[in-house]
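Coordinates only, no sequence provided:
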């Protein structure tokens, strides 16, 4: 029997898997498989999709899952939507574990936009030297912009169309403040494009941008299901899991 399914791929998901393992709770961590050589959590791991909400609900029943924690990336909207429906169909308690969003502070020059298409439109209006950190799946939205230069930071190389003027920087966080300051200055960046992912692993770029007076095109998070119970940290999620298991 699988006691807990963790929809993972984030640092919070890995921390939760370790805490539950330490408590003797059996978990399966599910990764989407979009990143080559991902960081793996402790415990059982599965990679790949479930076949939509119906497939996930069937999997939950087959494995007799007692609780689900959706600890996917804040922008993984489809799997989160599927999890809400699947857990309702299979009568399995669901918790959404997501890190708090970033908030602008003194010195920040943020331009909030609703989605990646709007971010590309904002870049097209401005041009300049752009630091693009939205992930490889979104790079294609900027492919038609020919009057800007892009430094595109990704873990794995993009597979689709690219802007005509660009450089690919492959790296994986966390990133330190001094390194981000040096990168922005060395590449003469005057515009940063990112998603409001939250967390500390990649926050330093925002601090460095604020210090340098660099404008930030900030893609806002998708709206999540209001009925889903929320947790903001792995310890909070672990406590919820233990409470659920004690009563099921």
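Sure thing, it's come through. In this text, all values refer to a predicted model and were calculated from it rather than measured experimentally.

C-alpha from now on. contacts and neighbour counts both.
OK.

what about the longest strand in this structure?
Scanning the chain for the strand with the most residues, using DSSP state E, yields strand 148-154.

Quick check: buried residues in it?
Using 16 or more other CA atoms under 10 Å as the test for burial, strand 148-154 gives 148-154.

ok, and here's another one to check against it:
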């Protein structure tokens, strides 16, 4: 079996490891991070050229199954994968870890988009811990607030005028996140609903400090796709539905 894993996430790397020796796996990375953590096995880096390019790739490489294990906010890639699957008949499985759930002591404000988060921010706080990724900073560039921005690679303009940048890669600890909030006198946190444990410590630190959190909801998935919550569940589906061997 030849499996294309659309990756770049912790779950994608874990899935590639589980499939080693059981299938021919190609992991595809978008190439947006300069030094990405690579999964085991064959890796390709870069885009496909939209739906037509992905269709051509699936046919040329005789791919049997596509697993979309991209970030929950990589809506464009997921839409392209669904369209290419429909156009070729190659099955698509979407691997999406569950989103975060608000607890009784949390102070969350859910919004449908980054633009909505930017519009709400001035009414919530003035010293912002912005953890939505370096590619989304333009949305917040016009705000006259102070931003602590964390990303793997240095952000490119346009960026907020009052900004301190921290270069780091998860997983993060509650102790470390608590120290960041205190050191920079953060009074509001902005995050995407990415889910998972690698970056969830900031939510615990915010809860402890009484810092409100603006949570950007995930974009909807294409209709009719098969969704699994974690790598072992994905392997089980590949076994039961598509004949993955031992």
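Received, thanks. Keep in mind the model is a prediction, meaning the values are calculated, not measured.

May I have the TM-score of the superposed chains?
Comparison of the two superposed chains (TM-score structural alignment, normalised by the length of the second structure) gives a TM-score of 0.96, and 245 aligned residues with a CA RMSD of 1.4 Å.

which residues touch the helix or strand following the longest strand of the first structure?
Per DSSP states H and E, strand 148-154 of the first structure leads on to strand 166-170 as the next helix or strand towards the C-terminus. With contact meaning CA atoms under 8 Å, 6 or more residues apart in numbering, strand 166-170 of the first structure is reached by 149-157.

all strands of the second structure, in order?
Using DSSP E, strands in the second structure cover 2-6, 24-29, 42-45, 65-68, 92-95, 108-111, 127-130, 146-151, 163-167, 188-192, 213-216, 226-228.

Next, count neighbours for residue 244 of the second structure.
For residue 244 of the second structure, the neighbour count with other CA atoms under 10 Å is 17.

Can you tell me how far it is from residue 234 of the second structure?
Distance of residue 244 of the second structure to residue 234 of the second structure, given as CA to CA, to the nearest Å: 11 Å.

Could you dump the strands of the second structure into TSV and include distance to residue 76 of the second structure?
Below are the strands of the second structure laid out as TSV (distance: least, CA to CA, whole Å):
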stretch	distance to residue 76 of the second structure
strand 2-6	12
strand 24-29	14
strand 42-45	17
strand 65-68	11
strand 92-95	13
strand 108-111	20
strand 127-130	22
strand 146-151	21
strand 163-167	26
strand 188-192	16
strand 213-216	17
strand 226-228	17
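
Which residue in the first structure aligns with residue 49 of the second structure?
Here residue 49 of the second structure is matched to residue 51 in the first structure, going by TM-score structural alignment.

and its match, what is it in contact with?
Counting by CA under 8 Å, 6+ apart, residue 51 of the first structure has no contacts.

Roughly how far does it sit from residue 82 of the first structure?
Distance, residue 51 of the first structure to residue 82 of the first structure, using CA to CA: 10 Å.

Residue 123 of the first structure now?
Distance from residue 123 of the first structure to residue 82 of the first structure, counting by CA to CA: 32 Å.

In space, what's closest to the residue nearest the centre of the second structure - neighbours in sequence excluded?
Most central in the second structure under CA atoms, centre = their mean is residue 71, positioned 2.7 Å from the mean C-alpha point. Leaving aside its sequence neighbours, residue 71 of the second structure sits nearest to residue 9 (CA to CA, 6 or more residues apart in numbering; 6.3 Å).

Tell me who's in contact with the aligned partner of residue 205 of the second structure in the first structure.
Residue 205 of the second structure maps onto residue 208 of the first structure when the alignment is built from TM-score structural alignment. Residues in contact with residue 208 of the first structure, defined by CA under 8 Å, 6+ apart, are 177, 180-181, 184.

where does residue 208 of the first structure sit relative to residue 247 of the first structure, distance-wise?
Residue 208 of the first structure is 47 Å from residue 247 of the first structure, where distance means CA to CA.
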